[in-house]
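>>> Here is a sequence together with a model predicted from it:
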Amino acid sequence: MTETTPDDRKGLKAKTRLIHAGRRPSEQFGFVNTPIYRGSTVLFPTLDDLTRRNAKFSYGTQGTPTTEALETAWTELSGAAGTVLVPSGLAAISLALLTAVKAGDHILVTDSAYRPTRIFCDGILARMGVETTYYDPWIGAGIEALIRANTSVIFLEAPGSQSFEMQDVPAIAKVARAKGVCTILDNTWATPIFFPPHERGVDMAIEAGTKYLSGHSDLLLGLVSANAQWLNRLRATFDAFAMCPGPEDVFLALRGLRTLDLRLREAERQGLALATWLAERDEVAVVLHPALPSCPGHALWKRDFLGSSGLFSVILRPCSTAALAAMLDGLKLFGMGFSWGGFESLVIPFDCRVYRTATQWSPPGPALRFSVGLEDIEDLKADLAEGFERLRAVG
């Protein structure tokens, strides 16, 4: 068997590239998977080699064959110039922002962003002298009016982490490029399989590998991919922090990579089926799923995305806190817990009113975010139907 190269794989589908990218069995005595390399010290054969750092790997913080395998695979999948790995999704957000900002800068962040992103901007970046302005996620090319002379970053998330507003990423990226502003996208919901970030004009793309790349709710990992313009600066910032993930987590992510397409497409199918069923329930006022024609962001999703994942939200009709607790506490198949993208289904209540600043969040009733797993869809519906019965019984 002849190993494929990145050039060989350029014409292949993503499903095929996921299987072959980042693997070199010929360098691993024929074993299929890249092994776990644990270590800090790398030995050099001569003084000259040591002095000149003449080695592919010179110290553990700069990478190992394990991390290189995932970095190169993710770079190929996302259409980037390069990728770095960090210990969590939030670490990926922090690293990308720290790569692009300096004291005295101004940045623009979507009002629908993952809340820890806001906490980092309003805390750490504010202490560094970086000012953050939150903007309406629906703004599109109109974001040009918010760009100042010292604006260095536009941070996007499509769709929004809980409220699922869909952003016009290409339009915003075009404006940013013309103004010399770096665009950073949290692409965790879609992954590069359903949204090729750099092809759509984004400079740096963030992925919480904790979610779909892992697929099993048993690791923490973040990835930041960058285009050629930003890669060297990203790598230099990463090297300065030595923000390294554990080798076991990287190994598990590599294993998850091989089945990512299958799991993501099943999550898409399951998510759409449950979202459609929930839209017909009397207890549900609104379903926030970009792939549904009824969702406000559907046209943008249809134009720019290649699919949808299993994460979406619903707004219930008005009910008491006791009724909501009765519904959720008795669920047998939907766990209540943070994160998503694993094999098990999850649900959490949320309320954006406490932190939105550029837009108003005023749903008619409680909001729930669902992460649909790989259980049988009819069993999931039955579990929720019993939950809705308990909700109605309490009122």
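Structure received.
>>> Could you use CA atoms for every contact and neighbour count after this?
Will do.
>>> so Ala171 makes contact with Ile139?
No: at 9.6 Å, Ala171 does not count as touching Ile139 under the criterion of Cα atoms under 8 Å.
>>> got a list of contacts for the helix ranked longest in the chain?
The longest helix of the chain (DSSP state H) is helix 260-279. With Cα atoms under 8 Å, 6 or more residues apart in numbering as the test, helix 260-279 has contacts from 14-15, 18, 193, 212-213, 215, 284-287, 289, 291-292, 307-312, 371-374, 377, 381.
>>> Strands along the protein, start to end?
For the chain, the strands defined by DSSP state E cover 82-86, 106-110, 131-135, 151-157, 182-186, 204-208, 222-226, 284-288, 311-316, 346-350, 367-371.
>>> Tell me what angle the longest one forms with strand 204-208.
An angle of 40 degrees separates the directions of strand 151-157 and strand 204-208 when computed by axes from the mean of the first three to the mean of the last three Cα atoms, to 10 degrees.
>>> quick one: contacts of strand 151-157?
By Cα under 8 Å, 6+ apart, strand 151-157 touches 97, 100-101, 105-110, 112-114, 167, 169, 176, 180-187.
>>> can you do 7 Å?
100-101, 105-110, 113, 181-187 (Cα atoms under 7 Å, 6 or more residues apart in numbering).
>>> before we move on, back to that, just the buried ones among the contacts of helix 260-279, please.
The neighbour count (16 or more other Cα atoms under 10 Å) marks 14, 18, 193, 212-213, 215, 284-287, 289, 291-292, 307-312, 371-374, 377, 381 as buried among the contacts of helix 260-279.
>>> hmm, back to that, I'd like to know which of the strands of the chain is closest to Arg235.
strand 82-86 (7.0 Å; Cα to Cα).
>>> and that closest one, what other elements does it pack with?
Contacts defined by 3 or more Cα pairs under 7 Å, 6 or more residues apart in numbering; DSSP states H and E place strand 82-86 against helix 65-78, strand 222-226.
>>> how close does Glu76 get to Ala226?
Applying Cα to Cα, to the nearest Å, the value for Glu76 to Ala226 is 11 Å.
>>> So which of those two has more stuff around it?
It is Ala226, of Glu76 and Ala226, that has more neighbours when counted by other Cα atoms under 10 Å, with 28 against 23.
>>> any idea how far Arg177 is from the more buried one?
14 Å.
>>> Pick the one among the contacts of strand 151-157 closest to Ala240.
Nearest member of those to Ala240, counting by Cα to Cα, is Ala100, at 14.1 Å.
>>> So what's the residue count around that closest one?
With neighbours defined by other Cα under 10 Å, the count for Ala100 comes to 20.
>>> Take this one as well and set it beside the first:
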Amino acid sequence: MTQSFPQDHKNQDLVSIARDAGKPYESVNLPIWRASSVLFTNVADMRAEVAATAAGERRAANYATAGTPTTFALADAVAELEAGPHPARTALLPSGLSAIATVLQAFLSPGDHLLMGDSVYGPARLFAQGMLARFGIETTFYDPAIGAGIGDLLRPNTRMIYLESPGSYTFEIPDVPAICSLARERGILTAIDNAWASPVLARPFDWGVDISVLPLTKYWSGHADVLMGAAVVREALWPQLHQAVRQQGLCVGSDDAWLILRGMRTLKVRMQAHESNGLVLARWLEKRPEVARVLHPALPSHPQHARWKRDFSGASGLFSFELHAASADQLSALCDHRRHFRLGFSWGGFESLIMPANLTGLRTAGPWQGGPLVRIHAGLDDPEALISDLEDGFAAMAAAKS
């Protein structure tokens, strides 16, 4: 027997009541604007918004995949901080790797040639060797120290030069302005991964790049609890990026965008602490007998230190150090069971991290010739506590030898 429910006004009001925000209400932080459907007053307004969204007009959305007031606020903030005063637009993507992949797909076509730095983020290399190769796009990996000599690698079909400064794990500082100058003369796009510094410490559009990709997961968030990426492009390139994002249905949620906005407010003061703690550790490690060298661009011992001083206004908390010698068991003993340093991928949060670097398959233009490499992220811990933790790690490493 089918139960019939009374159709009184109380049941009907469940759908229609409490949908008016009332008078304007101003708070310190923007509200989280959750939405899927976007409503319109009339058909004419709907059609106008559909056209504006398709054209990629700023803050236009006929459906929330194109954005909400919360995600629009973050996208505008990223463009202003990363590129200002250069006119630019930002697409928010689900992760840093998604931002990289979307940029490469948006601006490369079958038959194109890509030049990519040999020390880029590992998953970016794998995407080029895998997905791009499947679609007929050839990638050449170049020595990040090549500078203007990259001209010798250019081909008639070279469409983009992809950079990262500093390089992942080995922290080379390429001569980005020289490479960008040459690329612009030849009509070739340049893109850079600006993960390490964030716009607090580096302004890659001032160096001449056309595109910057950012893992907002890292320092922008700062709390290791949200995934997001961003692709920032000069205004003229926006239509092409917008279409790639729109056709793939790529978008981010307002809750995550709000977390990034909140973390962004303290980005500058956190970066100062990461820099300070990282340099304390780097200088201490330089004096350790187990350490062959410390790969930190802010140290005078770094081979591109002068270039780093030219391009950057400070340092983040991420760097590596090379050991004279260590077995796999010794590397594990150094990294395992630390009190303050935790084992984990990513970085850029408040936590301190340590991990052995595995460069197998990640260097082809110049294979790694050094000893065992360990990567450090100096978080917001007391630096003396971090030093004590590393001292215990070196003691454990020595004990593992016997």
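Okay, I see it. Not measured: the values here are computed from a predicted model.
>>> Now the TM-score, please.
Here the TM-score for the pair of chains, by TM-score structural alignment, normalised by the length of the first structure, is 0.91; 368 aligned residues with a Cα RMSD of 1.3 Å.
>>> circling back: mind reading off the mean deviation between the longest helix of the first structure and the second structure?
With mean Cα distance after the TM-score superposition for the first structure, helix 260-279 of the first structure departs from the second structure by a mean of 0.6 Å once superposed.
>>> Okay, buried residues for that helix please.
Buried residues in helix 260-279 of the first structure, counting neighbours by 16+ other Cα under 10 Å, are found at 260-261, 263-275, 278-279.
>>> Map Gln62 of the first structure onto the second structure.
Aligning on TM-score structural alignment places Gln62 of the first structure opposite Ala66 in the second structure.
>>> so who does that match touch?
Per Cα under 7 Å, 6+ apart, neighbours of Ala66 of the second structure: none.
>>> how about a cut-off of 10 Å?
Contacts for Ala66 of the second structure (Cα atoms under 10 Å, 6 or more residues apart in numbering) come out as 36, 53-54, 56, 59-60, 72, 91-92, 242, 245-246, 249-252.
>>> what's the closest residue to Arg17 of the first structure other than its chain neighbours in contact with, if anything?
In space, Arg17 of the first structure comes closest to Arg9 once its chain neighbours are excluded; the distance is 6.3 Å by Cα to Cα, 6 or more residues apart in numbering. Going by Cα under 10 Å, 6+ apart, Arg9 of the first structure touches Thr16, Arg17, His20, Ala21, Glu76.
>>> Distance of the corresponding residue of the first structure for Ile100 of the second structure relative to Gln270 of the first structure?
Correspondence of Ile100 of the second structure to the first structure, assessed by TM-score structural alignment: Ile93. Relative to Gln270 of the first structure, Ile93 of the first structure is positioned 29 Å away (Cα to Cα).
>>> ok, now Lys102 of the first structure?
43 Å.
>>> ok, the counterpart of Ala382 of the first structure in the second structure - contacts?
Taking TM-score structural alignment, Ala382 of the first structure has Ser388 as its aligned residue in the second structure. The contact partners of Ser388 of the second structure, by Cα under 10 Å, 6+ apart, come to Arg338, Arg339, His340, Phe394.
>>> Could you do Cys180 of the second structure as well?
147-148, 161, 163, 186, 188-191, 205, 207-210.
>>> So what's the residue count around the aligned partner of Asp329 of the first structure in the second structure?
In the second structure, the residue matched to Asp329 of the first structure (TM-score structural alignment) is Asp336. Residues near Asp336 of the second structure, counting by other Cα under 10 Å, number 17.
>>> so Asp336 of the second structure touches Gly344, yeah?
No: if you go by Cα atoms under 10 Å, Asp336 of the second structure and Gly344 don't touch, sitting 11.1 Å apart.
>>> joint contacts of the two?
Applying Cα under 10 Å, 6+ apart, one finds that Asp336 of the second structure and Gly344 are jointly contacted by Ile354, Met355.
>>> Excluding chain neighbours, what is closest to the residue sitting nearest the centre point of the first structure?
The C-alpha lying nearest the average C-alpha coordinate of the first structure belongs to Thr188 (Cα atoms, centre = their mean; 1.5 Å). Excluding the flanking residues, the one nearest Thr188 of the first structure by Cα to Cα, 6+ apart is Glu207, at 4.7 Å.
>>> Show me what the one you found aligns to in the second structure.
Match for Glu207 of the first structure (TM-score structural alignment): Leu214.
>>> got the contact list for that match?
With Cα under 10 Å, 6+ apart, Leu214 of the second structure has these contacts: 78, 82, 92-93, 95-97, 99-100, 192-199, 220, 228-232.
>>> which of those are buried?
Using 16+ other Cα under 10 Å, the buried members of these are 78, 82, 92-93, 95-97, 99-100, 192-199, 220, 228-232.
>>> which residues in the second structure does stretch 253-268 of the first structure match up with?
The aligned range for stretch 253-268 of the first structure is 260-275, by TM-score structural alignment.
>>> In contact with the counterpart of Ala103 of the first structure in the second structure, which residues?
Ala103 of the first structure maps onto Pro110 in the second structure, with residues paired by TM-score structural alignment. For Pro110 of the second structure, the contacting residues are Leu132, Ala133, Arg134, Phe135, Gly136, Ile137, Glu138, by Cα under 10 Å, 6+ apart.
>>> Show me which of those is closest to Arg262 of the second structure.
Nearest member of the contacts of Pro110 of the second structure to Arg262 of the second structure, counting by Cα to Cα, is Leu132, at 35.3 Å.
>>> Aligned to that closest one, what sits in the first structure?
Under TM-score structural alignment, Leu132 of the second structure pairs with Leu125 in the first structure.
>>> count of residues packed around its match?
Number of residues near Leu125 of the first structure (other Cα under 10 Å) recorded here: 23.
>>> With Leu201 of the second structure instead?
18.
>>> got the angle between the longest helix of the first structure and strand 284-288?
150 degrees.
>>> the inter-axis angle of helix 260-279 of the first structure versus strand 311-316?
Using the same axes, to 10 degrees: helix 260-279 of the first structure against strand 311-316 is 10 degrees.
>>> Please report the distance of Trp220 of the second structure from Ala244 of the second structure.
24 Å.
>>> just Pro372 of the second structure next, same as before
Counting by Cα to Cα, the gap from Pro372 of the second structure to Ala244 of the second structure is 41 Å.
>>> The two: which is more packed in?
Pro372 (21 against 18).
>>> list the contacts for the more buried one?
291-292, 321-328, 331, 356-359.
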